[in-house]
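Asks: Mind looking at a prediction? Sequence and model below.
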Amino acid sequence: MTAGAVMPAVAFHFNVPERRGYVCRLLRKAWRSGARVVVTGEAAMLAEVDRLLWTFEPLEFVPHWRGAEADALPGRLRETPVLLLERHSPALGHDVLVNLGHEVPSGWQQYRRVIEIVSRDEFDRDRARARWRSYGAAGASIERHEVAS
């Protein structure tokens, strides 16, 4: 982080019954509020989120682009509010990072907010605890949100 930069807030959303649908609803809410969001994770998970963003709500569309990295984003799409990237980059001015991966994403400190989506799966919960410790050790303030069934 640069001198004077503020550490991002990190929010963990625990006990999410179905991560893909949850992240679609979260992205719709973020887009409606004017936020610019990068979602990062494994290629298969991002492909499924991409597919669901086209179909999860019959009369709505969340503008998004999916790719391996931001460098592949065509110039005319630079203002796309939601990016699904295997290798994220805050260089495009997106202020929120949603992590669907199992590790702390490198460069997370360059966003204003980081959101972790954690399912009820024990492996997922175990990896989330490790990420929580990493964020805490870096000095981030962490919020915990329990998702109601």
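Replies: Thanks, I have it.
Asks: can we go C-alpha only for contacts and neighbour counts from here?
Replies: Fine.
Asks: number of nearby residues for the spatially closest residue to Ser119 that is not a sequence neighbour?
Replies: Excluding its sequence neighbours, the residue lying closest to Ser119 (Cα to Cα, 6 or more residues apart in numbering) is Val16, at 4.5 Å. By other Cα atoms under 10 Å, 20 other residues sit near Val16.
Asks: what's near enough to touch Val16?
Replies: Residues in contact with Val16, defined by Cα atoms under 8 Å, 6 or more residues apart in numbering, are Tyr22, Ile117, Val118, Ser119, Arg120, Val147, Ser149.
Asks: The structure to be compared is supplied as follows:
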Amino acid sequence: MTKIDFHILPSADDSATYHYVARLANKARGKAHQVLIAVNSSEELEPVSQALWSVSPDSFLAHTNCATAPFPLQLTASEECGDHHDVLINLCHETPTFFSRFKRVIEVVSQDPIRLQASRSRYRDYSDNGYPIERFDLRR
């Protein structure tokens, strides 16, 4: 069964969210995980991509769009989820239809009111369907 993690950020700032996602992806790739980052729209792809290219002053995370080619770190703004099913980092307001194919889903929760409400709904859905959930509250 898919393991679900909720990472609750202290900020509503999209830039801070994208940089946190880049750090998560960097950590997962460092452990040889394949990662798919799902975003709401094609407009959101660019700032996430920029965060990945500047994950730290001396490194970057090479990545590609899911529709382009198989790659260990991919981004998607559609129902395309690539060929691997290891780690999904979800920034979408809705639960991706393909989430249960992944071993692990990381839900990144910002304090933006729209994103916060959407993540509460996803949390209820996962919980109601019996998925194991772990919370990481970074507001403290």
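Replies: That came in fine, so what should we check first? Please read all numbers here as calculations on a predicted model, not as lab measurements.
Asks: which ones among the contacts of Val16 of structure 1 are found in helices?
Replies: Using DSSP state H, Tyr22 are the members of the contacts of Val16 of structure 1 that sit in helices.
Asks: what about the residue positioned nearest the centre of structure 2, helix or strand, and which?
Replies: Residue closest to the average C-alpha location in structure 2 (Cα atoms, centre = their mean): Ile89, at 2.0 Å. Secondary structure from DSSP states H and E places Ile89 of structure 2 in strand 87-90.
Asks: In structure 1, point out the residues matching that strand.
Replies: Using TM-score structural alignment, strand 87-90 of structure 2 corresponds to residues 96-99 of structure 1.
Asks: Which part of structure 2 matches the lengthiest helix in structure 1?
Replies: Counting by DSSP H, the longest helix found in structure 1 is helix 122-137. Under TM-score structural alignment, the match for helix 122-137 of structure 1 in structure 2 covers residues 113-128.
Asks: Just give me how far the matching stretch sits from the chain centre.
Replies: 14 Å (Cα atoms, centre = their mean, to the nearest Å).
Asks: what packs against the strand holding Ile89 of structure 2?
Replies: strand 35-38, strand 104-109 (3 or more Cα pairs under 8 Å, 6 or more residues apart in numbering; DSSP states H and E).
Asks: 10 Å instead?
Replies: Applying 3 or more Cα pairs under 10 Å, 6 or more residues apart in numbering; DSSP states H and E, we find strand 87-90 of structure 2 packed against strand 3-8, helix 14-30, strand 35-38, strand 73-76, strand 104-109.
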